[in-house]
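Engineer: coords please:
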Amino acid sequence: MEKWIGFELHPETPASGVKIAELLPEIDLDLMNRNLNANGNSYGVSFKRNDFLPNTRLALEASEFARAYNKFTEFHDRTFKAYFTEGQDIGNIMVLLNLAQEIGLDKAKLEEDLNNHTYAEVVEQNRTAAVKNNVTAIPTFIIADKIRITGANPYSRFQKALEEIIKP
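Structural biologist: Below is the predicted model:
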């Protein structure tokens, strides 16, 4: 069974976010963007060059809100597109509220829950579980509690992993 679990990889990120160049000065952002687009091209995915790493805590809380209303997948997909394709700041509460409204979630209720941190405990539990399972990067896929795939991998890597699982 597939279940996406949000993981706050960098909880130390300031609420206002941080410029990637400050966090990772050795990274060539142009090269990184070219590589992302080269890899995404065959899947019809384009990446906007993004110089900014948001604090994702509110986005993770909003994802749990969406899960509670059976809209997790739609919110997850919309949030990823907003950040990676459109370059939006998903650490900004107004951005999250608008994304939620786009997919049919109650914007006012989400705002109330984000301001009250209604889902903060769930986000913390997810982080604790990820650390316990030695998750140190995102994405990390754990398949049948036996195979771990970390980072962006070709489709063939997932096929091979699934074939290993179903071997008699």
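Engineer: could you use CA atoms for every contact and neighbour count after this?
Structural biologist: Noted.
Engineer: quick one: residues contacting the closest residue to Arg78 other than its chain neighbours.
Structural biologist: Leaving aside its chain neighbours, Arg78 sits nearest to Leu99 (6.8 Å; criterion: C-alpha to C-alpha, 6 or more residues apart in numbering). The neighbours of Leu99, taking C-alpha atoms under 8 Å, 6 or more residues apart in numbering as the test, are 75, 78-79.
Engineer: for Leu97, pull up the helix or strand it's in.
Structural biologist: Using DSSP states H and E, Leu97 maps to helix 93-102.
Engineer: quick one: distance of the very next helix or strand once past that helix to the chain centre.
Structural biologist: Where DSSP H and E defines the elements, the next helix or strand beyond helix 93-102 is helix 107-116. Here the centre of helix 107-116 is set off from its chain's centre by 20 Å, with C-alpha atoms, centre = their mean, to the nearest Å.
Engineer: where do the helices sit along the protein?
Structural biologist: Under the criterion DSSP state H, helices of the chain are mapped to 20-23, 29-41, 57-68, 72-80, 93-102, 107-116, 120-132, 155-166.
Engineer: quick one, which of the ones you listed is packed in tightest?
Structural biologist: helix 57-68 (a mean of 22; mean count of other C-alpha atoms under 10 Å).
Engineer: now what about stretch 136-146, what contacts it?
Structural biologist: Contacts of stretch 136-146 (C-alpha under 8 Å, 6+ apart): 7, 9, 147-152, 161-162, 165.
Engineer: same check, this time on stretch 52-68
Structural biologist: Residues outside stretch 52-68 that contact it (C-alpha under 8 Å, 6+ apart): 6-8, 10-11, 13-20, 72-73, 75-76, 79, 89-93, 96, 100, 105, 110, 113-114, 117-120, 122-123.
Engineer: hmm, try it at 7 Å
Structural biologist: Contacts made with stretch 52-68 from outside it, assessed by C-alpha atoms under 7 Å, 6 or more residues apart in numbering, are listed as 6, 8, 13-20, 72, 75-76, 89-91, 96, 110, 114, 119-120, 123.
Engineer: and this one, so I can compare the two:
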Amino acid sequence: MKIDIWSDIACPWCYIGKRRFERALAAFEHRDEVEVVWHSYQLDPTLPEHYDGTEAAYLATRKGLPEEQVHQMFAHVAQQAAGEGLDYDFDALVVANSMRGHQLLHLARESGVADQVKEALLRTHFVEGGDIGDEEVLVRIGVAAGLAEQDVRDELASGSRIPAVRADVAEAAALGIQAVPTFVLDMTYAVSGAQPSEVFATALEQAWAASRPRLQQLADGDACGPDGCAI
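Structural biologist: Just a heads-up that it's a prediction; the model follows:
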């Protein structure tokens, strides 16, 4: 079974959703037969490479909300993250365009280390206060996951995988995806948002059963089986 996940690095619910999905997948009987593919999505592709201000100021301006309300939102999200063992630090968060991080993610997909890179990007952004638009930060993440340093630097300089990032975003639009995270199971079932692990567990079971239909017995008669024949 294949699970395609659309997610943005700059999405706090995407990290929480990743944790909840991982818990469900770890308990899934057929987990070794599941392929997970990470896809790119940008919540704000118009964001400059770096925003000269705090995350609270950025969201208040973009959404037209008072900063006090934004901080209340942060408190709620941080509480949910803490429940998944994630220590979010919105005060230290560096607001940056996520495109370069997605370029690194696509490079990682080609080498089979996308999950490690995705995890590191999210942790860097939400927990460690790192700059996901900074070349040295991205090189460190890539090298730690086993990528060649020069390959990472070449991609960041050339932008050769930007079309692949945009293709992911276009595919999300074609599928009707308007929010992230969105988990698509066998391109048939979708789970939107950072749902509880129990919801993911149920979705995995349903999608697995649907992809392997059983014959409906219309009539029984005399026959032979492994234990012998009917007499």
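Engineer: and the TM-score between these chains?
Structural biologist: TM-score for the superposed chains, counting by TM-score structural alignment, normalised by the length of the first structure: 0.86, backed by 168 aligned residues with a C-alpha RMSD of 2.2 Å.
Engineer: could you dump the helices of the first structure into TSV with distance to Asn50 of the first structure added?
Structural biologist: Shown next, in TSV, are these (distance: least, C-alpha to C-alpha, whole Å):
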stretch	distance to Asn50 of the first structure
helix 20-23	8
helix 29-41	8
helix 57-68	17
helix 72-80	13
helix 93-102	16
helix 107-116	25
helix 120-132	25
helix 155-166	25
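Engineer: and the helix or strand that contains Glu68 of the second structure, how far out from the chain middle?
Structural biologist: Assessed by DSSP H and E, Glu68 of the second structure sits inside helix 67-82. How far helix 67-82 of the second structure lies from its chain's middle: 21 Å, per C-alpha atoms, centre = their mean.
Engineer: what packs against that helix?
Structural biologist: helix 55-63 (3 or more C-alpha pairs under 7 Å, 6 or more residues apart in numbering; DSSP states H and E).
Engineer: let's go with 8 Å and repeat that
Structural biologist: Judged by 3 or more C-alpha pairs under 8 Å, 6 or more residues apart in numbering; DSSP states H and E, helix 67-82 of the second structure is in contact with helix 12-26, helix 55-63.
Engineer: show me the contact partners of the shortest one.
Structural biologist: Under the criterion C-alpha under 8 Å, 6+ apart, residues 51, 65-67, 70-71, 90-91, 93-95 lie in contact with helix 55-63 of the second structure.
Engineer: that one versus helix 67-82: what angle between them?
Structural biologist: 120 degrees (axes from the mean of the first three to the mean of the last three C-alpha atoms, to 10 degrees).
Engineer: next up, the contacts around the equivalent of Val169 of the second structure over in the first structure.
Structural biologist: Using TM-score structural alignment as the criterion, Val169 of the second structure maps onto Arg127 of the first structure. Contact analysis of Arg127 of the first structure by C-alpha under 8 Å, 6+ apart lists 6-8.
Engineer: hmm, back to that, so which bit of the second structure is the helix holding Leu97 of the first structure matched to?
Structural biologist: Counting by TM-score structural alignment, helix 93-102 of the first structure sits on residues 135-144 of the second structure.
Engineer: mean shift between the matching stretch and the first structure?
Structural biologist: Following the fit onto the first structure, the mean deviation recorded for stretch 135-144 of the second structure is 1.9 Å by mean C-alpha distance after the TM-score superposition for the first structure.
Engineer: of all the helices and strands packed on helix 67-82 of the second structure, which one is nearest Trp208 of the second structure?
Structural biologist: For Trp208 of the second structure, the closest of those is helix 12-26, at 12.1 Å, according to C-alpha to C-alpha.
Engineer: okay, and that closest one goes to which residues in the first structure?
Structural biologist: Under TM-score structural alignment, helix 12-26 of the second structure corresponds to no residues of the first structure.
Engineer: buried set for that helix?
Structural biologist: 12-21, 23-25 (16 or more other C-alpha atoms under 10 Å).
Engineer: dead centre of the second structure: give me the residue that sits there.
Structural biologist: Nearest residue to the geometric centre of the second structure (C-alpha atoms, centre = their mean): Ser7, 4.1 Å.
Engineer: once you drop chain neighbours, what's closest to the residue mapped onto Asn153 of the first structure from the second structure?
Structural biologist: In the second structure, the residue matched to Asn153 of the first structure (TM-score structural alignment) is Gln195. Computed as C-alpha to C-alpha, 6+ apart, the closest residue to Gln195 of the second structure that is not its neighbour in sequence is Gly17, at 6.5 Å.
Engineer: any idea which of the contacts of helix 55-63 of the second structure has the most stuff around it?
Structural biologist: Of all the contacts of helix 55-63 of the second structure, the highest neighbour tally under other C-alpha atoms under 10 Å goes to Val95, namely 26 neighbours.
Engineer: that one and Ile5 of the second structure: what is the separation?
Structural biologist: 23 Å (C-alpha to C-alpha, to the nearest Å).
Engineer: again with Val137 of the second structure
Structural biologist: Using C-alpha to C-alpha, Val137 of the second structure is found at 24 Å from Ile5 of the second structure.
Engineer: for Asp87 of the second structure, same thing?
Structural biologist: Between Asp87 of the second structure and Ile5 of the second structure the computed distance is 23 Å (C-alpha to C-alpha).
Engineer: Asp115 of the second structure now?
Structural biologist: 11 Å.
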